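*Asks:* only geometry, no sequence info:
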C-alpha cells in the first residue's frame, strides 16, 4: 500500500495530458494595494443619436494635450486584427491600487493653445469618446435598455466632453470618476470584474492654490481666443461584486432588443420555407411530369416535340461568355464562403473572446490566408467544366486578381486615413506583414489547390452541346440579367437586413458585435435562400428557352449586394451625419468593399447550387 501511494504521484508526473489555453482568458489575482495598470486606447466617435465621423485619433495626439506618464507612453503588443481595427494601446499616468480609494487625484496641469482648443471643441461636437482598458476590460458606463429594462455596461467608452447643453460652448471633461468592481476570491486575493468611468467637466483651478478643486460647480470651456490652463484629475472607488471572474463579460455582452433578432430569424425561416416549398413543388409537379413524358417517348420515332427547358438541352452546357472571369469569381467567392463559415464556427465555440482584442479580424485573416487552396481548386474545376482551356492565365488571375483589387481599395482608403492623421491608418509594417502572408502562404496554397482541381478534372455533362447555337426568342423583362439579379436579390437581403443593421453599427459605430449565434443562423438562412432563388430564376430562364444561364446564376446569387449597398445609403442618411469629406469617402469606400465581397459570396453560392441543379435536371432525361 505504501508503495502504491508512492508510485501514483510519480506516474501522474509522467502521464501525458491534453489541455488548451484561450488567449486573453487567464485571470489575474491582485492583493491589497497592488498596482493595477491602466491603458489608454484611441479616441473614437461614439454612436449615440448619429455618428458624425469615422476618423479615430491617437490618445497622445499632441493636439489633445493629455497627461503623459513619466518617460513617455509605452506601446503595448497587439494582435494583427487589433491593429487593423485601429487599436493603439499605450500606457497611462493613472495610478490605481487594489482596494485603495482616492478622491481628487491630480493627474497633471495641461496647457492648450487656442489653435488646439478649436480642434478639441470640434471633436467634442462630433461626440468623440475616450477608451480606457483596465485588466483587459474596456471602460464603460452603466446604462438601462429602454425596451427590455436590462442593466448593462456600454463599452463604447466615455465622452470627451459635452456639446448638447450649448453646442457653441462645448465643455471639456477633465475629471474622471473611476469605479472598479472587484470579486473577492478569499480574504487576500481579488479580481477585477467591472470598470465604469463617469467623466465630468470641472473648472477646478483656484487662484493661489497648487491643486484642483474637483467639486467646483463651474464647467470647463476651452477658449478659442486665448490659451487655456487647467487640471486633469480623477477619483477611484472600489465596489465589491458577487459576479465571478468567469462571468464578468456578461454585463458587457448585451444584445439590444433580442426580440428583433428572433423576429428577423423567424421571418427569414418563413421566407426560406416558402422558397424551398416552391422549388420542391416545381421539381415534383412540373419537372417530374416533363421527365416522365420525355422518357416515355420512343426515341426511334422521327417526331419528338420538345418545348421549354427540354428544348435547349443541346445548348445549356455551351461555353459561356468570359468563362475565365466567371471561374475566377466563383473560386474567390467560394474562398470567402469557407472563410466566413470557419470563422463563425470559431465564434460559436467561444474562441473569439472579446477579452482577446482583434481576435475576430485575426481569425478572418488567418482563414483567408490558409484557405487559398479553396479558391484555386474551385476555380480550376469550374473553368474546366465550362470549357475553358487557358489554364495558365486562369491560375494567375485566380491567385492575384481579387486580392490586388481589394488591397488597392484598402490602400487608397488608408491614404485618406494618413492624410487625416487618423490612428486607424494601417502602419507600413502591418501592410508588409499582410502582403507576405498573401504572397508566401496564400498564393502557393492557391496554386496547389488549382493543380489538385486540374487533377480531378471537369465535371461530366449529361448532354452534349450542339455545334450550332439555336436562336433565342424574346424574353420577359424580368428575366433580363440585371432585372433578374435585382429582383432575385430581394429575398436573400430580406432574410438578413435586420442583422445587417447591427453589423453596420459594429463596423462604423465602434460597437462590439457578439451575437454570433444569430449571425451564424442568419448566414445559413441567407445561403439557403440564395441557392433556392438562383435555381428558381434559372429554371424560369430555361423555360423561356434562354440557355445562357451561367452568368445569370452568378448575378442572381450576388444580387443581394445591390440591396446591401442601397441599405447602406439609407443607413448613411438616417444614422450618420458625416461632416468631413474624408469620413464620407471612407464610409462609401468601405461600403463598396463590403458589397463587393457580398457579391462574390452570394454569386458563388448561387452558381454552384444552380450548376449542380442543372446537371441533375438534364441528367434525368433521355436525349438521343
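*Replies:* Arrived safely. The shown structure was predicted, so the numbers you read here are calculated from the model rather than taken from an experiment.
*Asks:* alpha carbons only for contacts and neighbour counts from here, please
*Replies:* Fine.
*Asks:* which ones are touching the nearest residue to residue 37 once chain neighbours are set aside?
*Replies:* For residue 37, the nearest residue in space outside its immediate sequence neighbours is residue 134; the separation is 6.3 Å by CA to CA, 6 or more residues apart in numbering. Applying CA atoms under 8 Å, 6 or more residues apart in numbering, one finds that residue 134 lies in contact with 36, 37, 38, 39, 195.
*Asks:* Is it correct that the fourth one falls within a strand?
*Replies:* Which is residue 39. Yes - assessed by DSSP: H, G, I helix; E, B strand; the rest coil, residue 39 belongs to a strand.
*Asks:* My read is that it contacts residue 91, right?
*Replies:* Yes - using CA atoms under 8 Å as the test, residue 39 is close enough to residue 91 to be in contact (4.7 Å).
*Asks:* Looking at those two, which one has more neighbours?
*Replies:* Under the neighbour definition other CA atoms under 10 Å, residue 39 and residue 91 were set side by side, and residue 39 has more, 23 against 19.
*Asks:* Distance of that one relative to residue 77?
*Replies:* 12 Å (CA to CA, to the nearest Å).
*Asks:* Please enumerate the shared neighbours of those two.
*Replies:* Applying CA under 8 Å, 6+ apart, one finds that residue 39 and residue 77 are jointly contacted by residue 89.
*Asks:* about what we covered before: which one of the contacts of residue 134 has the most neighbours?
*Replies:* Compared across the contacts of residue 134, residue 195 has the highest neighbour count, 25 neighbours, by other CA under 10 Å.
*Asks:* Structure two is appended below for comparative analysis:
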C-alpha cells in the first residue's frame, strides 16, 4: 500500500497536475462517426454566487437569471454542501466545435409597479453593488475570466461579475473600470452577454476525440435595439438607480472553439493556478519558520546540556551524603510535579479531542499532498476531514481515559460522555445558530435539514460508539507509573516573577509558533475570504510539521523555566501555551465572518 501511494505521488510529479480518481471526458463533433464514450454536447453548470464584500452566498436562481428546470440537478457530496456549493444545470448548452454568435438565452422583464418585480430588480442591483460573482463550470473545470494586471501579468479569476456600479460622482467601481463607455452616473451596468472561448486538445495517435483544456469568458454589456430579438449591438445596458416603469434584460452568449496543441488535459489547471500568489513568498515563509525552529532547538539543547553538565559536575564535587541530599533548582518540586492538576477531567477531555483533530489534520494533509484532495475534486477536502474526524473517535476516547486514569479519576462515565459531546457539542451549537441566521437570510450557505440529520447520525451513531470503545481500552490498561512518589502535603509555591506568571508565559509561548505560520495562514484565510482556490498543500504540510515542532519546543522551554521557579502546576500551562497560538486566527474568523464554513475551517485547522 505504501509503495502504491509513493508511486502515485511520483506519477503526479512526473505528469503535471494529475488528480487520481478523475477520468478525462472525450468530445467529438456531432454528426460524424463518433467514438464510443465520446460526447458531442458540452453542458455548462452554474454554481452559487458569492462576493468578497459579503459573507452570504446565494443560489443562481436567487437573482432571477435564465435557468434550466428540465434537467436533473447533479448530486453533491457532504463537503460541497458544507461549503455552500449549489451546482445546477443551465440553459447554456453547446455542440462541440460548433460556434455560435449572439445566441439568445432568455429575456427577463420587470415592472417596478409590481412589488414582486421591484423586489427582484432591487436584489439584482444589490448584487451588482456588492460585486457578486458568477461561478460557471464546464467539464468539471471553472470558467475563468482572464484580464491583465500590473507588470504585464495576466490574472485568471474563476468567476466573473454580474454587473457593476458607477456612483453619483461618476466613479466607476469594480468591473466598470475595464470599459470607458461605462460613464453614466448613478447607474448599474449589467453584463448580459458573454463571449465563451473553449480550448481543446486533440489526442494524437489515439481515436479518442478531443479533450477540453480551458474555458474562458469575457463578460459584455449590450443594450440591444430589440430585446425580443437581440443582435448584440448598441451601447452598454444600464439601469438607473431610480428607474421606474418596465425594464427588460436580454441574456445572450457567443461561443468559439480553439485548438490548443500545447496544453494537455493533465495540466489544464496550470493556467489558473499560475496566476495565484507565487511560491517564492511561500519559500520565504518556510525559511522564516525554519530559522525560528533552529533558534528554539538551539535554546532547548543548550539549556538541557548546561543543566545536565552542572548537575554531573556538582555531584562529582560532593563530599558527603548530606550534600547529596540537598536539592536545588527544579529538583525542589520533584515530589509535587506529578500531582494531579486542577480540573483534570476537563484537561483530559481537551487532550482527547485534540488528539482526534491532530490525527485528522495530519492524514488529511497527507492525502492532499498526494493530489486526492485538489481543487478539481470538489468538496473532497471537507468530506475527507469530516469522515476522518468521525472515524477517529477511538483515539480520542483512549487518550482521554488514559490521562484521566493517571490523574486518579474514577468517574469514567462522565469522562467518556464529555469527550464525546463537549467540544463537538460547542462547535455544533455555534454551527446550528449560524445556520439559522443563514437560513433566515435565504443564503445558499444554509445547510439543508437532511444534511444536518446526516451529520448528527455520523456523530451519534459512529463517533460516539467509537469513543466509548477507545475509553474502554484506556481504562482497562494499568495506570501510568510515575518515576517519583508524590508528597502528601503540597509544597508552597514562592512568589513568581513577571515572566513566570501564567498569563505572560502563555502569551509568549503562543507568539513564537504563530510567527512560523502567519504567512501561510494569511494565504489560507485569503483564499477562503476571497473565494479563491488553495492548492499548495505541500507547503501547508511542511508548515504544519514545523508548527508541531515549534509548539513542542516552546512548551518544553517555558515548562522548564517555571519548574525552575518552583511552580509545579505545569499541566494546564503546557496545554495553553501551544493552544494560544490558535487564538488570533480563531478570533478573526469567528468575529469577522458570519458563515458556518469559516467555523468549520477553524475546527479542522485547530
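*Replies:* Nice, I can see it. None of these values were measured; they are calculated from a predicted model.
*Asks:* hmm, back to that, looking for the alignment partner of the residue nearest to residue 37 of the first structure in the second structure.
*Replies:* Taking TM-score structural alignment as the criterion, the aligned counterpart of residue 134 of the first structure in the second structure is residue 138.
*Asks:* if I line the two up, what does residue 265 of the first structure land on in the second structure?
*Replies:* Counting by TM-score structural alignment, which is the criterion used here, residue 265 of the first structure corresponds to residue 286 in the second structure.
*Asks:* Surely that match touches residue 543?
*Replies:* Yes - the pair formed by residue 286 of the second structure and residue 543 meets the contact definition of CA under 8 Å, at 6.7 Å.
*Asks:* who touches both of these two?
*Replies:* Jointly contacting residue 286 of the second structure and residue 543 under the rule CA under 8 Å, 6+ apart are residue 516.
*Asks:* just to revisit the earlier point, among the contacts of residue 134 of the first structure, which one sits closest to residue 164 of the first structure?
*Replies:* Top of the list for closeness to residue 164 of the first structure, among these and by CA to CA, is residue 195 at 25.3 Å.
*Asks:* Who are the packing partners of the longest helix seen in the first structure?
*Replies:* Scanning the first structure for the longest helix, with DSSP state H as the assignment, gives helix 581-618. If contacts are counted by 3 or more CA pairs under 8 Å, 6 or more residues apart in numbering; DSSP states H and E, helix 581-618 of the first structure sits against helix 323-348, helix 391-419, helix 516-543, helix 550-557, helix 560-575.
*Asks:* isn't there a strand covering residue 107 of the second structure?
*Replies:* Yes - secondary structure assignment (three-state DSSP) places residue 107 of the second structure inside a strand.
*Asks:* Just give me the neighbour total for the aligned residue in the first structure for it.
*Replies:* Residue 107 of the second structure is assigned residue 109 in the first structure as its aligned equivalent, the criterion being TM-score structural alignment. Counted with other CA under 10 Å, the burial measure for residue 109 of the first structure works out to 17 neighbours.
*Asks:* what does the one 4 residues further on give?
*Replies:* Close neighbours of residue 113 of the first structure, defined as other CA under 10 Å, add up to 18.
*Asks:* So it sits against residue 227, correct?
*Replies:* Yes - between residue 113 of the first structure and residue 227 there is a contact under CA under 8 Å: 4.4 Å.
*Asks:* Would you check the span in the second structure matched by the longest strand belonging to the first structure?
*Replies:* Ranked by residue count, the top strand of the first structure under DSSP state E comes out as strand 228-240. Applying TM-score structural alignment, one finds that strand 228-240 of the first structure aligns to the residue range 247-259 of the second structure.
*Asks:* Could you pull out the buried residues of the matching stretch?
*Replies:* Of all the residues in stretch 247-259 of the second structure, those buried under the rule 16 or more other CA atoms under 10 Å are 248, 249, 250, 251, 252, 253, 254, 255, 256, 257, 259.
*Asks:* Excluding sequence neighbours, find me the nearest residue to the third one.
*Replies:* Looking back up the chat, that one is residue 250 of the second structure. The spatial neighbour of residue 250 of the second structure that comes closest, neighbours along the chain excluded (CA to CA, 6+ apart), is residue 107 at 4.3 Å.
*Asks:* so how far is residue 192 of the second structure from that neighbour?
*Replies:* The gap separating residue 107 of the second structure from residue 192 of the second structure is 10 Å, by CA to CA.
*Asks:* So residue 310 of the second structure versus residue 212 of the second structure, what's the distance?
*Replies:* 70 Å.
*Asks:* out of these two, which sits in the busier spot?
*Replies:* The neighbour count for residue 310 of the second structure versus residue 212, taken as other CA under 10 Å, is higher for residue 212 (27 against 11).
*Asks:* who touches the alignment partner in the second structure of residue 539 of the first structure in this structure?
*Replies:* Under the alignment (TM-score structural alignment), residue 539 of the first structure pairs with residue 560 of the second structure. Residues touching residue 560 of the second structure, when contacts are defined by CA under 8 Å, 6+ apart, comprise residue 330.
*Asks:* Please, where are all the strands along the stretch 1-150 of the second structure?
*Replies:* Under the criterion DSSP state E, counting those that start in this stretch, the stretch 1-150 of the second structure contains strands at 26-27, 38-39, 41-46, 49-51, 54-58, 88-95, 100-111, 133-134, 136-138, 141-142, 145-148.
*Asks:* Include distance to residue 164 of the second structure when you put those strands into JSON lines, please.
*Replies:* As requested, the strands of the stretch 1-150 of the second structure are exported to JSON lines (distance: least, CA to CA, whole Å):
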{"stretch": "strand 26-27", "distance to residue 164 of the second structure": "36"}
{"stretch": "strand 38-39", "distance to residue 164 of the second structure": "37"}
{"stretch": "strand 41-46", "distance to residue 164 of the second structure": "20"}
{"stretch": "strand 49-51", "distance to residue 164 of the second structure": "12"}
{"stretch": "strand 54-58", "distance to residue 164 of the second structure": "15"}
{"stretch": "strand 88-95", "distance to residue 164 of the second structure": "23"}
{"stretch": "strand 100-111", "distance to residue 164 of the second structure": "19"}
{"stretch": "strand 133-134", "distance to residue 164 of the second structure": "11"}
{"stretch": "strand 136-138", "distance to residue 164 of the second structure": "19"}
{"stretch": "strand 141-142", "distance to residue 164 of the second structure": "22"}
{"stretch": "strand 145-148", "distance to residue 164 of the second structure": "15"}
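*Asks:* Which stretches in the stretch 151-300 of the second structure count as strands?
*Replies:* Assignment of strands within the stretch 151-300 of the second structure using DSSP E, counting those that start in this stretch yields the ranges 154-157, 160-161, 163-166, 187-190, 193-202, 210-220, 238-240, 246-259.
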